[in-house]
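A.B. asks: let's see this in three dimensions:
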Amino acid sequence: MSAGSAGEDLTRRTAAELAELLRAGEVSSVEVTRAHLDRVAAVDPAVHAYLHVNTDEALEDAARVDERRAAGEDLPELAGVPIAVKDVVVTRGQVTTAGSKMLEGWVPPYDASLVTELRRAGMPILGKTNMDEFAMGSSTEHSAFGPTRNPWDLDRIPGGSGGGSAAAVAAGLAPLAIGTDTGGSIRQPAAVTGTVGVKPTYGGVSRYGLIALASSLDQAGPVSRTVLDSALLHEVIGVHDPLDSTSLTDPATGLVAAARSRDLAGMRVGVVTELGGEGYQPGVRAAFDHAVELLRGAGAEVVEVSCPSFDYALAAYYLILPAEASSNLAKFDGMRYGLRVEPADGPVTAETVMAATRGAGFGDEVKRRIILGTHALSAGYYDAYYGSAQKVRTLIQRDFAAAFEQADVLVSPTAPTTAFRFGEKVDDPLAMYLNDVATIPANLAGVPGLSLPSGLSDDGLPAGFQVLAPIREDARLYRVGGVLERMLTEEWGGPILDKAPELEVTA
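C.D. replies: So this is what the prediction gives:
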């Protein structure tokens, strides 16, 4: 993407660069925020990354940061850098829908804990990004409010469920974004849009105020242009939260320093045999293999590891997730908040209102997973399905433990293919689910994962490189990711996003 006016130049800057410009007084937060809002107005009609744009409040928050800086106040590092937030994250005063008609028009009276941290850090919130309904999907085609388009090719998907956050960063509509990752919904969109996405260790970022899909799998994390930017944001949101019983007591530290590492001497990198065979696009695999050789050249010892239970991860995930979803979404009943639809005929009872509301409010993919989950939890099937899936989950956790005895980090392609065209897989749920085959194991085990661009595949679209680390060793992700990104950027002659085609600007 070529830079044009001064405003466009600001929308091409990394968050770290913007933070430096703000500290030096070369630009104001209002200027940076307005530049991004102007680009949203000009470009987002084609991309549809946002469901709600928070123009007035974002500019007011930016002006307050500028006033504090002018008064000599010591501000957090990202103060004044604007951010976009996935619409599954409850945000006070902003419409929050989780991409569903069920919550259309709902304005929460409180902030999710991670939003509280963003506000404390002085980061203006640009708006809420589009997503698959209730985070169920791998393409953002299942949003009740229309799909988001991939900035690299508007006829292709931006990944899912957090396609809106990834597309916003890739298109210069936000320097940073928040995503959530239940089975790859941060990492897979990052892979197909040429951005960086991180799923922290489970419990590393508070889930209080996230509209739950599967509580044992959900995890919020950063989406950014660079590994360093993700590290900066991760340290903002990676704090202990007493409102979340699963929140880790020790905050994320050392991530920024790790992202600035210069070599990988002494690092053992494990290539996972089960994550890269049949079904992987040749160009994706070639980009991955080249990246592995670069890691070897940076001083890493590369070994091959086998995690045989990973072959069953997809099946286990698509029993555990629907089971938890069927429980979490039971609260959308037409009685308490959100959509309420009364039956067209017959008596108006709790049962008929509930049935009419869910029939009208939930999309096909959500209904499919609720039905599957309810069946898996039903009497007579619990042990055969849900119970067996949980046993497989334990085996996957054991495979990770064994693999991390042989290697400090594990690596694989993030997704088997680059972005596919709209409609290619929407009528084939099983084909759609296979997009998450490489990312799902991390969620089942709770380990952290990072995706960064590994290059362009044979179709000219970005491919992703995934790094996995042991629980609470998130800093290892940033060390490996930072070194690899630096080497690849030198090869490419600049950031990979600079190779994306320029988007048409709306007059």
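A.B. asks: contacts, neighbours, all on C-alpha from now
C.D. replies: Will do.
A.B. asks: and stretch 45-53, how far out from the chain's middle?
C.D. replies: Its chain's average C-alpha position is 17 Å from that of stretch 45-53, according to CA atoms, centre = their mean, to the nearest Å.
A.B. asks: how about it: buried residues?
C.D. replies: Buried residues in stretch 45-53, counted by 16 or more other CA atoms under 10 Å: 46-53.
A.B. asks: any idea which of those residues is the one closest to residue 438?
C.D. replies: Comparing the buried residues of stretch 45-53 against residue 438 with CA to CA places residue 49 closest, at 24.9 Å.
A.B. asks: spit out the contact partners of the closest one.
C.D. replies: Contact partners of residue 49, counting by CA atoms under 8 Å, 6 or more residues apart in numbering, are 129-130, 148-149, 163-165, 167-168.
A.B. asks: again, 7 Å this time
C.D. replies: 129-130, 148, 164-165, 167-168 (CA atoms under 7 Å, 6 or more residues apart in numbering).
A.B. asks: so which of the residues you listed are in strands?
C.D. replies: residue 129 (DSSP state E).
A.B. asks: and this one, so I can compare the two:
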Amino acid sequence: MDYFKNDLSSLHAGLLNKDFSAQELTAETFEQIKARDQKIESFLTLNEQQALAAAKKVDEKGITDADKLAGIPVGIKDNIVTKGLKTTAASKILGNFKPIYDATVMEKLHAAKMINVGKLNLDEFAMGGSTENSAYKITKNAWNQTKVPGGSSGGPAAAVASGQLLAALGTDTGGSIRQPAAFNGIVGVKPTYGRVSRYGVIAFGSSLDQVGPMTRSVKDNALMLSAIAGHDKHDFTTSEREVPDFTAKLDGDIKGMRIGVPKEFMDQGVADDVREAIKNAIKTYEKLGATVEEVSLPYSKYGVPVYYIIASSEASSNLQRYDGIRYGFRADDVKNLEDVYVRSRSEGFGDEVKRRIMLGTFSLSAGTYDAYFKKAAQVRTLICQDFSNVFENYDLILAPTTTSTAFGIGEEINDPVTMYMNDILTIPVNLAGLPGMSLPAGFSNGLPIGMQLIAPQFGEETMYRAGYAFEQATDFYKEVPTIGGEN
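C.D. replies: As a prediction, the model looks like this:
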């Protein structure tokens, strides 16, 4: 089974026609993972026994035409809890944690009869932009193994890009689906905040986190989002609005669509090759009949400091549950209760997690709350208003996903400020709770360049329509990496 030559629809057709069984497909997927992941290192835990048993059940019950995703393997970012299957968030502090329940998105995938083949690497607690902050391994970029895959969803992105899977779930707090999707030349979507349940997702920034699909094509992505979206009684932040079939309007026709390009997102700091690819994408949209005009998001330049104050504050609150008492890692030879707390956290958390806990705790403290957290929350409102003003006249916003192509492993890991600035183009979308998509828009020196489409809240259908039209007009998504070779 060559995943580079298939999509979810062709796999569904093959299973429906009994060209192969779900068991055969799953077994072959594990063979591919074992062969390719030695170079990529995207998986933390394989779920082989349970996956083959689940595939056997699917075969026994049979697959109908309505079961669009039944019997198809999927990978899961390791901060999404999976019943009975180790979930670490790539942290030593959760090294042996086996959840006793499934996240809501996992229940939805089980209902769709997808086969979970394993858990994928990430930056510890989803804090990072390169997957170098994992406590266990450094995942490599599918196109060049000396480059980072991006983060924090670097494991899912590299697994899909390297042809080990057709689909995976990631999470996006400040760009953690879209940035690695851009670096690996795949499609990654961060849905509207509240479109997908966060129940069972290990919390980082509760007002920012969102689960989303990572796939090789726009249609595959739309299929996946249709399966995982919807209201959840366990998560009061989920929307009650009906989930449409996101594939229904993928016809390539975007005539009359109005697209805004923020001048701030094409400004200094964006590499020439990335800017050129986006200019070419704009020309493609104009040929397809869309109107593309420059717009302004003046407060977006404050996105990075606002995000790192708010996200770190929420993280410091969320991570206080890891105390060495209830579950997770506990330091040995402790003398008293304070020793349990201090040493368990000191030994269990990595440097980046500690950095963000300290930054967040400082921002929330009595003497600094007004100067930092309150002010950041106020500027967040201004960023939201910027987007609202643009969407009064435009259907979508188009921009680069990242300022450059993937950087080298080890190049930026010791410079937190430079690393944080990599998210400058993705962060505003999370702060405003909007849906965003990254899809391939070109290549430079053998590395993919990502284009970002941003829609109004619950505007995923429009975003998918525009993404699909571009994809069909350009075929960048058909390019595949040569694993272990030069691209």
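A.B. asks: returning to what we had before: from the contacts of residue 49 of structure 1, which is closest to residue 496 of structure 1?
C.D. replies: residue 167 (14.3 Å).
A.B. asks: ok, now which ones touch that closest one?
C.D. replies: Per CA under 7 Å, 6+ apart, neighbours of residue 167 of structure 1: 49, 150-151, 158, 193.
A.B. asks: can you map out the strands along structure 2?
C.D. replies: 43-46, 73-77, 115-120, 167-171, 187-190, 211-215, 258-262, 291-295, 396-400, 436-444, 447-454.
A.B. asks: of these, flag the one that's most buried.
C.D. replies: Of all the strands of structure 2, strand 187-190 has the most neighbours on average by mean count of other CA atoms under 10 Å, namely a mean of 34.
A.B. asks: what's the matching range in structure 1 for that strand?
C.D. replies: Using TM-score structural alignment, strand 187-190 of structure 2 lines up with residues 196-199 of structure 1.
A.B. asks: map residue 93 of structure 1 onto structure 2.
C.D. replies: That one, residue 93 of structure 1, aligns with residue 84 by TM-score structural alignment.
A.B. asks: thinking again about what came up before, quick one: which of the contacts of residue 49 of structure 1 is most hemmed in?
C.D. replies: residue 165 (38 neighbours; other CA atoms under 10 Å).
A.B. asks: how about that residue, what's its match in structure 2?
C.D. replies: Match for residue 165 of structure 1 (TM-score structural alignment): residue 156.
A.B. asks: returning to that earlier point: mind putting the strands of structure 2 in a markdown table, distance to residue 104 of structure 2 included?
C.D. replies: Output for those, formatted as a markdown table (distance: least, CA to CA, whole Å):
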| stretch | distance to residue 104 of structure 2 |
| --- | --- |
| strand 43-46 | 20 |
| strand 73-77 | 13 |
| strand 115-120 | 14 |
| strand 167-171 | 12 |
| strand 187-190 | 17 |
| strand 211-215 | 11 |
| strand 258-262 | 34 |
| strand 291-295 | 38 |
| strand 396-400 | 29 |
| strand 436-444 | 22 |
| strand 447-454 | 25 |
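A.B. asks: ok, back up a step: I'd say the match of residue 165 of structure 1 and residue 166 touch.
C.D. replies: No: contact criterion CA atoms under 7 Å: residue 156 of structure 2 and residue 166 do not qualify, at 10.1 Å.
A.B. asks: how about the helices in the stretch 401-507 of structure 1?
C.D. replies: According to DSSP state H, counting those that start in this stretch, the stretch 401-507 of structure 1 carries its helices in the segments 429-433, 440-445, 474-492.
A.B. asks: correction: the previous question concerned the stretch 101-250 of structure 2.
C.D. replies: In the stretch 101-250 of structure 2, the helices defined using DSSP H, counting those that start in this stretch lie at 104-111, 154-161, 178-184, 218-228.
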